[in-house]
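Chemist: Provided below are the primary sequence and the corresponding predicted coordinates.
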Amino acid sequence: MKILILVFLVGICRVTTVTHSLKYFYVASSQVPNFPEVVVVGMVDDVQIIHYDSNTRTAVPKQDWMKKVIDDDPEYFKRSSNIFMGQEQTFKDNIERLKQRFNKCGGVHIYQVMYGCEWDDEMNEVKGYRQYGYDGEDFISLDLNTETWIAPKQQAFITKQKWDNNKARTAYLKDYHTRICPKWLKKYVNYGRRSLMRKDLPSVSLLQKTPSSPVTCHATGFYPDRADLFWRKDGEELYEDVDKGEILPNHDGTFQMSVDLKISSIAAEDWKKYDCVFQMSGVKDDIITKLDKSVIRTNQGKPSDMTIPIISATALILIALGGFIFHRRQAKCPPCSLDITSTNFEQINSD
């Protein structure tokens, strides 16, 4: 699983079971202008619940219901701030070591850690994951089944050997991901149940730039993101001549997505055979929009009518989900074999 394409904007479609997730993203950056060197984001069911960065040095709740944690644990956010603050130098050091490891010192560099767990509340099954990435690619990840580390890059093999030999650390991480993390996830879901369990249906529009352009089926305002949007013909889902986009966040916490249909080879009399279908997990009825010229919004002669409200995620989430992919010439460093020695950082929710 690529950390930088993720990761986390994956919809769980056409299933009845409800899977909840708790994810943490630690992102350290080098030479990114006007951006904190270290950012931490915590998310429950892909909803941001906590934020920390090295500029403010304060962990803050991002949902009103997250303030309920203070009732049970008054020191929660203070303790979280101290934990995150204590890891700043470790992350900065790791970037410097990785620059040396990859023999590229100049330019922008991004170091990421993604970890968390998922919980199926019907089957009561849990699974955890822990991955490290550097400059847009996987660096090393933990296989909880074998309790060993997977190193897809040659530069990570030294780290793999060291971490494989640290049995105590691996045992702790397995306990965290399979016991401690799910316990906190269940607690957060309970705090935010009313908000997390809500279901908002979208408005669906058909959009087209020119008469020969693909027709875009655009759904916006839905929540949660466990949804699917697709074109079908005569009741069968289409896979050719379609281009499906990712699920993207709106500024109000809801989501949006689009799927294009190429119409150049569709005869006018066959349009009635096509429709766009929106499906959401846990919602019985689909939203079906027929391919009909009379309802297509176009900018042909009316540019203001063709406004697709593509709201980009914040710079923080883009980095956390891999938005930063840089292609620039970088200066080389003198070769060396420094190791990443301090990545056993304390978990925010360990107890």
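Modeler: Nice, thanks for sending it over.
Chemist: From here on, just use CA atoms for contacts and neighbour counts.
Modeler: OK.
Chemist: Would you mind measuring from residue 241 to residue 235?
Modeler: Residue 241 sits 16 Å away from residue 235, going by CA to CA, to the nearest Å.
Chemist: same check, this time on residue 153
Modeler: Taking CA to CA, one finds residue 153 at 45 Å from residue 235.
Chemist: Can you give the distance from stretch 77-95 to the centre of its chain?
Modeler: 21 Å (CA atoms, centre = their mean, to the nearest Å).
Chemist: Nearest spatial neighbour of residue 134, chain-adjacent residues omitted?
Modeler: Among residues not flanking residue 134 along the chain, residue 111 sits closest, at 4.6 Å (CA to CA, 6 or more residues apart in numbering).
Chemist: count of neighbours near that neighbour?
Modeler: Residue 111 has 24 neighbours, counted by other CA atoms under 10 Å.
Chemist: now do residue 114
Modeler: If we define neighbours as other CA under 10 Å, then residue 114 has 22 of them.
Chemist: and if you look at residue 309?
Modeler: Neighbours of residue 309 using other CA under 10 Å come to 10.
Chemist: ok so it is a helix residue?
Modeler: No. Counting by DSSP: H, G, I helix; E, B strand; the rest coil, residue 309 is not part of a helix but coil.
Chemist: which residue of this structure sits farthest from its center?
Modeler: Centroid-distance maximum for the chain: residue 269 at 41.6 Å, with CA atoms, centre = their mean.
Chemist: One more to weigh against that first structure:
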Amino acid sequence: SVFMIFLFCVCPTVRHSLRNFYTASTGVPNFPEFVAVGLVDDVQTEYYDSNTQRAVPKQDWMEKATADEAGYWDSQTQISQSNEQIFKVRIDTLKKRFNQTGGVHIVQVMYGCEWDDETGDTNGFSQHGYDGEDFVVFDLRTKTWIAPTPQAVITKHKWDRDTGQNEYLYHYFTQECIDWLKKYVGYGRSTLLRTDLPSVSLLQKTPSSPVTCHASGFYPNKIKLFWTRDGEEVHEDVDHGEILHNHDGTFQKSVDLDLSSVKAEDWGRYSCVFQLYGVMEDIVTKLDPKVIKTNWGKTEIERDGGGKDTFGLFVQLNLRAFVCLNKSQEEKSAVLTTGLC
């Protein structure tokens, strides 16, 4: 059974994010050599790849960007095309740095900023990776670069010496990026600031498997999903899954509870609780064998409708090109494309 509990609580503030990614690859079949995707509050907003050669909006409300910058999409296309060429060189440079020849290799850059719309607190970040490992990371506080691997020390020293560029990055992450994030949130306010409650199901693959509490269709992704026993949160024998994207822009999450050591008569003491930011109601689902969807009983595990895949993993490359105000095309491209030589 599912019911609501009304609580009077102090809810957390809304922390918005602008995350931009570049991914360049070599040796990966049937995948573009360069991809750029942008996300606002984890919602994909724009996309570019080396096959299409065009930056395009992924949300209708992103068309409003041209009101603040004429030719916005042409500019984004030119930036991505320029960086596509630079990243091809970058992969070759890093392969030499790591004494590599052929094979599959991937260079990734993630950068962006965060803004708390209640406290005004902000943060910026820029992380460069190679073959799935951190390569260099920008320290916003010291305006210097951190090199977690020996092969990155050369790059760190070179970029640390470019104090002018680092000052600009600090300015971008603390001002320009925040300004654009606020604009994007304004463009998509009706979408980004909405709240959607999920459907919550209890699932079990076999009689001896853990019981999975699965919530799908919620928005935003600022949630908490957990098991309780007699009203107290359970931490032992619990396995939390990651928050995943659904195809319709909402999210899903699961949390497993191992009941192998729990007596059948004690199952009724357990409940799954879902909490969504900004909503004063908890969705509480009591652990009742009659409502568990199984692979062996009358109630079979089904896939959610509306394009939501209960056990599917929606993989989304989060990549996007830089947006820099009041900069020439060359300066825009230079923000994150400093050479790695």
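Modeler: That came through fine. Keep in mind it's a predicted model, so treat the numbers as computed, not measured.
Chemist: sorry, back to before: show me what the residue farthest from the centre of structure 1 lines up with in structure 2.
Modeler: In structure 2, the residue paired with residue 269 of structure 1 according to TM-score structural alignment is residue 265.
Chemist: For its match, give its distance to residue 237 of structure 2.
Modeler: Residue 265 of structure 2 sits 18 Å away from residue 237 of structure 2, going by CA to CA.
Chemist: same question, residue 132 of structure 2
Modeler: Shown here: residue 132 of structure 2 relative to residue 237 of structure 2, a distance of 30 Å by CA to CA.
Chemist: likewise residue 333 of structure 2?
Modeler: Taking CA to CA, one finds residue 333 of structure 2 at 49 Å from residue 237 of structure 2.
Chemist: For these two, indicate the residue with more neighbours.
Modeler: Taking other CA under 10 Å, residue 333 of structure 2 and residue 237 do not tie; residue 333 has more neighbours (23 against 12).
Chemist: Can you report how many residues lie near the corresponding residue of structure 1 for residue 123 of structure 2?
Modeler: Taking TM-score structural alignment, the alignment pairs residue 123 of structure 2 with residue 127 from structure 1. By other CA under 10 Å, 18 other residues sit near residue 127 of structure 1.
Chemist: and residue 127 of structure 1, how far is that from residue 23 of structure 1?
Modeler: Where residue 23 of structure 1 is concerned, residue 127 of structure 1 sits at a distance of 12 Å (CA to CA).
Chemist: likewise residue 107 of structure 1?
Modeler: Distance from residue 107 of structure 1 to residue 23 of structure 1, by CA to CA: 29 Å.
Chemist: How about the contacts made by residue 84 of structure 1?
Modeler: 40, 52, 57, 348 (CA atoms under 8 Å, 6 or more residues apart in numbering).
Chemist: which position in structure 2 aligns with it?
Modeler: Mapped onto structure 2 by TM-score structural alignment, residue 84 of structure 1 lines up with residue 80.
Chemist: Helix or strand: which one has its match?
Modeler: Using DSSP states H and E, residue 80 of structure 2 falls within helix 72-97.
Chemist: Settle it for me: which of residue 107 and residue 23 of structure 1 has more neighbours?
Modeler: Set residue 107 of structure 1 next to residue 23 and count neighbours by other CA under 10 Å: residue 23 wins out with 24 against 14.
Chemist: for residue 101 of structure 2, what are its contacts?
Modeler: Residue 101 of structure 2 neighbours (CA under 8 Å, 6+ apart): residue 95.
Chemist: What does it correspond to in structure 1?
Modeler: With TM-score structural alignment as the criterion, residue 101 of structure 2 pairs with residue 105.
Chemist: Is it correct that its match falls within a strand?
Modeler: No. Residue 105 of structure 1 sits outside any strand when classified using three-state DSSP, being coil.
Chemist: What separation do you get for it and residue 30 of structure 1?
Modeler: Per CA to CA, residue 105 of structure 1 is found 10 Å from residue 30 of structure 1.
Chemist: again, but for residue 122 of structure 1
Modeler: 43 Å.
Chemist: between the two, which one's more packed in?
Modeler: For residue 122 of structure 1 versus residue 30, neighbours defined as other CA under 10 Å are more numerous around residue 30 (19 against 10).
Chemist: My guess is that one contacts residue 106. True?
Modeler: No. Contact criterion CA atoms under 8 Å: residue 30 of structure 1 and residue 106 do not qualify, at 9.3 Å.
Chemist: and the counterpart of residue 282 of structure 1 in structure 2, what does it touch?
Modeler: Using TM-score structural alignment as the criterion, residue 282 of structure 1 maps onto residue 278 of structure 2. Contacts for residue 278 of structure 2 were tallied using CA under 8 Å, 6+ apart; they are 11, 195.
Chemist: With adjacent residues omitted, what lies nearest to residue 120 of structure 1?
Modeler: residue 19 (4.4 Å).
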